[in-house]
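Undergrad: Requesting a structural model of the entry that follows:
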Amino acid sequence: MRNIATCYSEHAIKVSDSYCSGSSNQAFQSQKLSPSIQNAVTCIYKVKLSTQNQFLIKLTWCKQGFSIGISDSKLCKFFRVLRNTKGSKTFESCNSRIEVFWDLSTAQYDIGPEPINGFYVIVLINSELSLILGDMENEVLSLEKIGNLSLISRSEQFSGNSVYSTKAKFSNTGTCHDILIKF
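TA: This next block holds a predicted model:
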């Protein structure tokens, strides 16, 4: 029996040409099928601080902006940020001081609600860098590398009736793969 790591390795998923009309390195899309629309993307990050305290940061991107929830063993704080805004929020929760900084004012988007560039989201827990997303963080702070952070879950919600496509990497050093689901 294979271990779970081999199931998520770079070459764990193979597509045979017998299942596709096109060549194996290109996704097949029928002209009759209408594409689905991505409504939301939710990512859950696990961070372990230098004090060994662990937190989960749940970030959900939607058309209106993003929402963020921070928890230790239970959900402690949740708030929503509107698209095209810049700001910060500081609060006490989970017996910790949490600071969130963001700038979506120049964010550029592809077809989904998640920005692709021109933005940043930074989370500090007890003054320790816990999460940094985007490509503009250097304009705000000169930050050192985040200690122990990992993406543990990513889910995408969409509406439509025929075709859904996305991209995925099965490891941090792996190549990006196109995924196409036809209904």
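
Undergrad: alpha carbons only for contacts and neighbour counts from here, please
TA: Will do.

Undergrad: and the gap between Ser150 and Glu139?
TA: Per CA to CA, to the nearest Å, Ser150 is found 24 Å from Glu139.

Undergrad: And the two? Which one has more around it.
TA: Ser150 (13 against 8; other CA atoms under 10 Å).

Undergrad: continuing past the one helix or strand the more buried one maps to, what's the next helix or strand?
TA: Assigned by DSSP states H and E, Ser150 falls within strand 148-159. Under the assignment DSSP H and E, the closest C-terminal helix or strand after strand 148-159 is strand 163-168.

Undergrad: Tell me which residues of stretch 113-126 come out buried.
TA: Pro113, Glu114, Pro115, Asn117, Gly118, Phe119, Tyr120, Val121, Ile122, Val123, Leu124, Ile125 (16 or more other CA atoms under 10 Å).

Undergrad: next up, for comparison:
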Amino acid sequence: MVSASSLLLPSSIRDLASCVSDGAVRVACTTPSSTLTATSTTTTSSSSSSSPSTLSVAFSYRTTPQSPTSPPLLLRLTWSHTPLRPPTLSFAGPTASSPAILLRRRKGTRSLPSTSSHPALALFWDLTAARYDAAGGASPEPVSGFYIVAVADAEVVLAVGDLASEFVKAKFQGQIPKARSILPVARADRVVVAAATAATAVHAARVRFAEGAPEHEVTVGCCCSTRGGKEGEEELWVSVDGKRAVHARRLRWNFRGNQTVFVDGAPVDVLWDLHGWWFRDPPGRAVVMLRARTALESRLWLQEEAQAPAFALLVQAFKTPP
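TA: Take a look at the predicted model:
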């Protein structure tokens, strides 16, 4: 079974979760008709806000093959770019310890040999017609015109991109089955925030917190400057679909914390650690994580290590590129 500690989330997140007590968790009230219920529904806005520059977006997928005797696979994709280099793609799998492979060509195939616990894997990808979001701070992940397909034991274990189904049908004449489930279980965004250029920095990501759940836009915003020469004016907020779910103030004192909100009627833990942003230089890093719980009565997700992992979104913000 793939545990939460096997995901792409860094080990420092375990320390973050353990430093805040269950007593600090506030479970928001919920109603059946509400998608998200939180202490405030104010939409975040700022005339002086800016989008951080996205360095990389990494996804972990947990695949359950058709055969009941085949172990789950953990496959990871990382999209990254720098100001001096176009977007690149790396692939890692089928275990948490598998090294990442940089896919240097825009189109190609790659074979990964079998091991004692996992079958051989064939990877196919085509980014030649990939289209990217041209907005400021745009993600290196393409929005359309691409596919990434992985095949193991004559079944599709990964299919990403709007052209994936078309490729599988053409390549295998529609005669190859698909794994029982292919679930995204983690997303990690690394961004650089030019704090001096704007009063507010805002980063957005679209995610699903559970299989079959609707897609939501999660926005993380932070105001790390002082206003009117006053200390303690720093603010952090997290919004879901424009509704503010978390709002923390006086961040130099409240640089670590957590809160629980409901999304689609299920609890989602929101944790933040901004200690490194002010007190560790370099690199000056802020971390915000949202992680769905598998059960309301479970403690702050650390007891779920032995279970199938729930979805987690991690946003790491840096003052300068790491």
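
Undergrad: Next, the residues that contact the strand holding Ser150 of the first structure from outside, please.
TA: Here strand 148-159 of the first structure makes contact (CA atoms under 8 Å, 6 or more residues apart in numbering) with 36-49, 130-131, 164.

Undergrad: Check stretch 131-147 of the first structure too.
TA: By CA under 8 Å, 6+ apart, stretch 131-147 of the first structure touches 47-50, 116-124, 129-130, 149.

Undergrad: one more time with 6 Å
TA: Contacts to stretch 131-147 of the first structure, defined as CA atoms under 6 Å, 6 or more residues apart in numbering, come from residues Asn117, Phe119, Tyr120, Val121, Ile122, Val123.

Undergrad: gap between that stretch and the chain center?
TA: How far stretch 131-147 of the first structure lies from its chain's middle: 16 Å, per CA atoms, centre = their mean, to the nearest Å.

Undergrad: mind checking the end-to-end distance for that stretch?
TA: Its first and final residues considered, stretch 131-147 of the first structure spans 10 Å by CA to CA.

Undergrad: Stretch 220-239 of the second structure too?
TA: Start-to-end, stretch 220-239 of the second structure (CA to CA) is 7 Å.

Undergrad: Which ones among the buried residues of stretch 113-126 of the first structure map onto strands?
TA: Residues of those located in strands (DSSP state E): Pro115, Asn117, Tyr120, Val121, Ile122, Val123, Leu124, Ile125.

Undergrad: Tell me which residue of the second structure matches up with the first one.
TA: Under the alignment defined by TM-score structural alignment, Pro115 of the first structure corresponds to Pro142 in the second structure.

Undergrad: Ok, Gly174 of the first structure next?
TA: In the second structure, Gly174 of the first structure lines up with Ala213, judged by TM-score structural alignment.

Undergrad: can the buried residues of stretch 113-126 of the first structure go into TSV with extra columns for distance to Ser155 of the first structure?
TA: TSV is the format used below for those (distance: CA to CA, whole Å):
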residue	distance to Ser155 of the first structure
Pro113	13
Glu114	12
Pro115	16
Asn117	20
Gly118	23
Phe119	21
Tyr120	20
Val121	19
Ile122	21
Val123	21
Leu124	24
Ile125	24
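
Undergrad: so how far is Ser50 of the first structure from the residue positioned nearest the centre of the first structure?
TA: Centroid-nearest residue in the first structure, with CA atoms, centre = their mean: Cys43, separated by 4.2 Å. Separation of Cys43 of the first structure from Ser50 of the first structure (CA to CA) stands at 23 Å.

Undergrad: And for Gln29 of the first structure?
TA: 48 Å.

Undergrad: can you check Thr60 of the first structure too?
TA: The spacing between Thr60 of the first structure and Ser50 of the first structure, counted by CA to CA, is 26 Å.

Undergrad: the more surrounded of those two?
TA: Thr60 (21 against 10).

Undergrad: which residue in the second structure lines up with the more buried one?
TA: Under the alignment (TM-score structural alignment), Thr60 of the first structure maps onto Thr78 of the second structure.
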